[in-house]
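[1] sequence first, predicted model second:
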Amino acid sequence: MEPSQVLATRLLMVPIMVLTGGPYTGWRDWLFCRVRPRRRWSAALADIASFLSFQAPVYAATLLVAGADTAEVGSAIGSAVVFMVILARPFGAFVDWARRTFRVTST
């Protein structure tokens, strides 16, 4: 991708992540209710599944809007998946921590 496309994607992602935060946690809650993870590793797998299935399509759409072609989207998603897998459980733990701290219940 050209530097201008990378910049456009990054700038687009900030409001998109803010707007999709609520729907993502709703998706995560739905998936956790269906899977009912009982151990740490199964919770990690559920977080990875929810993060990948929600965030990868959002990221792909953002890349397309920013002007990337399908080959560039495929390449970017391929490398982003690695980071999504690594970040999924820490982000899920952060969501759980924030809910406990601010006494927010899942719906």
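    Thanks, I have it. Numbers count the residues shown, from 1 in each chain.
[2] alpha carbons only for contacts and neighbour counts from here, please
    Will do.
[3] is it true that residue 89 touches residue 47?
    Yes - here residue 89 reaches residue 47: they are 5.5 Å apart, a contact under CA atoms under 8 Å.
[4] just the buried positions in stretch 19-32, please.
    24, 25, 27, 28, 29, 31, 32 (16 or more other CA atoms under 10 Å).
[5] could you dump those residues into a markdown table and include distance to residue 8?
    Output for the buried residues of stretch 19-32, formatted as a markdown table (distance: CA to CA, whole Å):
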| residue | distance to residue 8 |
| --- | --- |
| 24 | 22 |
| 25 | 25 |
| 27 | 27 |
| 28 | 28 |
| 29 | 31 |
| 31 | 31 |
| 32 | 33 |
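[6] ok, structure two:
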Amino acid sequence: MRQFFADTFALIVFSTVAGIAVEFFIVGLTPSQVFQARLAAIPVIVVTARPYGIYRDWLFALFDAPTGNRAKKTAVDISAFVTFQVPIYCAILALAGATIMQIVTAVGSAIIVLTASGRPYGLFLEWSRKLFGVYKNA
């Protein structure tokens, strides 16, 4: 249960900050749309945070990243973050009422942001797991 809370806490905090920045400053969603998107994201995060943590752990084990160098850990974190989050993000934006063009723009920007934030999020997730006492060496 602590693993669930650690992964959920990390993803809510991280994705809220990153999502607001992308949706408002880059995509140009209105404050109301940003609020709706972030609000819609919370239940999705509660449902997906632990599966993402499991997926990330699986990729780390598959590619033997825990014993790898910084570049390997970074590559696995980026791959995990992008491949897991993009489909979910599309659904969240659609539910928030974004237009197809806004979704395409947001996803294009999100891929850049997810690529840039994949490893920082991985490190934040590890910190959160340490905070909750469930750290796995990743």
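    Perfect, thanks for sending it. What you are looking at is a predicted structure, and each value in this text was computed from that prediction instead of being measured.
[7] fetch the TM-score of the aligned pair.
    With the length set by TM-score structural alignment, normalised by the length of structure 1, the two chains reach a TM-score of 0.84; 106 aligned residues with a CA RMSD of 1.9 Å.
[8] would you convert the buried residues of stretch 19-32 of structure 1 into JSON lines that also reports distance to residue 84 of structure 1 and secondary structure?
    Below are the buried residues of stretch 19-32 of structure 1 laid out as JSON lines (distance: CA to CA, whole Å; DSSP: H, G, I helix; E, B strand; the rest coil):
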{"residue": "24", "distance to residue 84 of structure 1": "14", "secondary structure": "helix"}
{"residue": "25", "distance to residue 84 of structure 1": "15", "secondary structure": "helix"}
{"residue": "27", "distance to residue 84 of structure 1": "16", "secondary structure": "helix"}
{"residue": "28", "distance to residue 84 of structure 1": "14", "secondary structure": "helix"}
{"residue": "29", "distance to residue 84 of structure 1": "18", "secondary structure": "helix"}
{"residue": "31", "distance to residue 84 of structure 1": "17", "secondary structure": "helix"}
{"residue": "32", "distance to residue 84 of structure 1": "18", "secondary structure": "helix"}
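[9] from those, pick the one nearest residue 74 of structure 1.
    Nearest to residue 74 of structure 1 among the buried residues of stretch 19-32 of structure 1 is residue 24, at 22.1 Å by CA to CA.
[10] what residues are up against that closest one?
    The contact partners of residue 24 of structure 1, by CA atoms under 8 Å, 6 or more residues apart in numbering, come to 51, 54.
[11] that one maps to what in structure 2?
    Superposed on structure 2 with TM-score structural alignment, residue 24 of structure 1 falls opposite residue 52.
[12] now do residue 63 of structure 1
    Residue 63 of structure 1 maps onto residue 93 in structure 2, by TM-score structural alignment.
[13] try residue 94 of structure 1
    By TM-score structural alignment, residue 94 of structure 1 lines up with residue 124.
[14] which ones are touching its match?
    10, 14.
[15] how near is it to residue 42 of structure 2?
    Applying CA to CA, to the nearest Å, one obtains 18 Å for the distance of residue 124 of structure 2 from residue 42 of structure 2.
[16] now swap in residue 125 of structure 2 and tell me
    Taking CA to CA, one finds residue 125 of structure 2 at 17 Å from residue 42 of structure 2.
[17] can you map out the helices along structure 1?
    3-35, 40-65, 70-101 (DSSP state H).
[18] check the mean deviation of the shortest one from structure 2.
    So that's helix 40-65 of structure 1. For helix 40-65 of structure 1, the mean deviation from structure 2 after alignment is 0.7 Å (mean CA distance after the TM-score superposition for structure 1).
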